[in-house]
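**Q** Predicted structure and sequence below. I'll ask about it afterward.
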Amino acid sequence: MATRIPTRPSTMRKEPRQARSRATVEAILIAGAQVLGRRGWAGFTTNEVAEAAGVSIGSLYQYFPNKLILSEAITARHFDEILAVLRGIGDETLPLARRVEQLVDGMIGVHSINPALHRVLLEEAPRARGPRSVHDRFEAEYLRCYAALIAQPDDARNRESADAAAQVVSAAVAGVIHDAAHRGTIGLPVLKQELVDMVDAYLLRRRRRERVRMRTREMSGSGRATVKR
């Protein structure tokens, strides 16, 4: 299990503002992700990251004062990649099945780049807690994006059901993909198709159920109006 720490560690020591400094930070984050995935949290060191990035340890410390803050920046980068996938399927003019396929394709793509890193982030790397932590801010936006995917016209009246559905779909997708990454089966086309079919079937059934609920409510309201006359 990942270690949990009580408060969020301090942020980056220095914000990269020029193109050269941004390139340095980019190189550090890429190298850091590779080293963290390869070594795990226990073997993760800033010295090895600096060497892999081709920068001095002093340059690394200009931006990341310790490995905890560096790992949190790597985590934030991974979260941004996931949110980019979710925000990219927001075109409501597309059929639901196509949006689900885009979701699964994107999630598999993100988690196929460095599967070992995702395991370390999930199971080993320390996590800051609190309302402003990287994880908590990500979780709120993550569920909001899933809620937008599965949104129904009547969800405003049944917020609890909509929130529960977003949690179910997000957990199902993440669970299957993380397990596949761990097992080394994430690239199997049949796995992708089964996951698409599962999510699609769940959402279609939920939409049918919500339509029936809306019709029942409308008929009930119409009946009461007739009686009043």
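**A** Perfect, thanks for sending it.
**Q** can we go C-alpha only for contacts and neighbour counts from here?
**A** OK.
**Q** tell me the contacts of the most centrally placed residue in the chain?
**A** Closest to where the C-alpha atoms of the chain average out (C-alpha atoms, centre = their mean) is Ile82, at 4.2 Å. With contacts defined as C-alpha atoms under 8 Å, 6 or more residues apart in numbering, Ile82 is in contact with Met107, Val110.
**Q** Just the element for it, please.
**A** helix 67-87 (DSSP states H and E).
**Q** buried stuff in that helix?
**A** 67-76, 78-79, 81-83, 85-87 (16 or more other C-alpha atoms under 10 Å).
**Q** re the thing from before, please tell me how far the residue nearest to the centre of the chain sits from Arg13.
**A** Using C-alpha to C-alpha, to the nearest Å, Ile82 is found at 25 Å from Arg13.
**Q** Same check on Val104?
**A** Separation of Val104 from Arg13 (C-alpha to C-alpha): 36 Å.
**Q** And here is the other one:
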Amino acid sequence: MTEKTRRKPRQARAQATVEAILEATFQLLESDGLTDLTTNHIADRAGVSIGTLYQYFSDREAILYALSKRQSDDVRKMITALVLEAPETSGVRAIIRALMYGPKGSPQTRLILSDALFRSGGSDEMSRQHYAFLESVSGQQSFNFPHGREAAFILTHTAVQLLRAAAGEPELQLNPDVLEDELVHLLESYIENLNARVERARA
């Protein structure tokens, strides 16, 4: 079956089937990890036939990508809500917390989904995070600086990549509260440095 003819989850029943497949995948990742994750196991946990599963997803990787993309979308929506609901208080810390605690699951599950996201749509997904983060930060008066694309790239990618690295090194036993503080200090210091350089250039 080609991707063009693969069924799209437009009807409520079809959407419910897709949700069941994604939820089953998440549960299996949480309980058993990636090693024994197969489409047969996913279909069995979801309560659908393997044929039904393949009507919606071409393989395991496609399921992982769909699940990881949903996680990414949820985080982006969380960041957007933070800015829209409380623009006067939203800032770097709120965004860092959304990135740290928005994704569901254990650190291992989050890392697996992060890897799947990067394998299947890495540059596009990073751009989506990039613009969401940039829009949030740029909307704050205290962070109002004439930034270039390079500075914006550093701001958005630093947090995502460092958190991804932290999830991949659980043996370090990093304290999440301390990690949050350090990421906030890092990004706020960079923003202050950008502002200082702009002021020196104007003098």
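**A** Cool, got the structure. Just so you know, these numbers come straight off a predicted model, no measurement behind them.
**Q** So after superposing, what's the score?
**A** Scored against TM-score structural alignment, normalised by the length of the second structure, the superposed chains reach a TM-score of 0.76; 194 aligned residues with a C-alpha RMSD of 3.1 Å.
**Q** For Gln15 of the second structure, pull up the helix or strand it's in.
**A** Per DSSP H and E, the secondary structure element for Gln15 of the second structure is helix 12-32.
**Q** so where do the helices sit in the first structure?
**A** Assigned by DSSP state H, the first structure shows helices spanning 19-39, 46-53, 57-63, 67-87, 96-112, 115-123, 134-150, 159-183, 189-228.
**Q** can you list the ones you listed in TSV and add distance to Arg4 of the first structure?
**A** Below are the helices of the first structure laid out as TSV (distance: least, C-alpha to C-alpha, whole Å):
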stretch	distance to Arg4 of the first structure
helix 19-39	17
helix 46-53	21
helix 57-63	23
helix 67-87	12
helix 96-112	23
helix 115-123	11
helix 134-150	11
helix 159-183	20
helix 189-228	31
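**Q** Go through those helices and name the closest to Ile5 of the first structure.
**A** Closest approach to Ile5 of the first structure among these (C-alpha to C-alpha): helix 67-87, 10.4 Å.
**Q** which residues does Arg144 of the first structure contact?
**A** For Arg144 of the first structure, no residue meets the contact criterion (C-alpha under 8 Å, 6+ apart).
**Q** Oops, could you answer that again for Ser114 of the second structure instead?
**A** Counting by C-alpha under 8 Å, 6+ apart, Ser114 of the second structure touches Ser68, Arg164.
**Q** Could you report the distance from it to Arg10 of the second structure?
**A** Distance from Ser114 of the second structure to Arg10 of the second structure, by C-alpha to C-alpha: 26 Å.
**Q** thinking Val173 of the first structure is in contact with Val196, fair?
**A** No - applying C-alpha atoms under 8 Å as the test, Val173 of the first structure and Val196 come out as separate, 9.1 Å apart.
**Q** before we move on, back to that, map the residue nearest to the centre of the first structure across to the second structure for me.
**A** Counting by TM-score structural alignment, Ile82 of the first structure lines up with Val75 in the second structure.
**Q** Next, find the distance separating its match from Arg119 of the second structure.
**A** With C-alpha to C-alpha as the criterion, Val75 of the second structure and Arg119 of the second structure are 19 Å apart.
**Q** Tell me the counterpart of Ile42 of the second structure in the first structure.
**A** In the first structure, Ile42 of the second structure lines up with Val49, judged by TM-score structural alignment.
**Q** do the same with Gln161 of the second structure
**A** Alignment note (TM-score structural alignment): Gln161 of the second structure maps to Gly175 of the first structure.
**Q** now do Glu188 of the second structure
**A** The equivalent of Glu188 of the second structure in the first structure is Asp200 (alignment by TM-score structural alignment).
**Q** Report the separation between the closest residue to its match other than its chain neighbours and Gly106 of the first structure.
**A** Nearest residue to Asp200 of the first structure, sequence neighbours excluded (C-alpha to C-alpha, 6 or more residues apart in numbering): Ala97, at 6.1 Å. For Ala97 of the first structure, the distance to Gly106 of the first structure equals 14 Å [C-alpha to C-alpha].
**Q** likewise Arg213 of the first structure?
**A** From Arg213 of the first structure to Gly106 of the first structure the distance is 33 Å (C-alpha to C-alpha).
**Q** The two: which is more packed in?
**A** Gly106 (19 against 13; other C-alpha atoms under 10 Å).
**Q** got a list of what that one touches?
**A** Val85.
**Q** what lines up against it once you look at the second structure?
**A** Aligned by TM-score structural alignment, Gly106 of the first structure pairs with Ala98 of the second structure.
**Q** Now do Leu67 of the second structure against Arg93 of the second structure, distance only.
**A** 26 Å.
**Q** Sorry, slip of the keys, the one I care about is Gln173 of the second structure.
**A** Applying C-alpha to C-alpha to Gln173 of the second structure and Arg93 of the second structure gives a distance of 21 Å.
**Q** Between these two, tell me which one has more neighbours.
**A** Neighbour comparison, Gln173 of the second structure and Arg93: the larger count goes to Arg93, with 17 against 9 (by other C-alpha under 10 Å).
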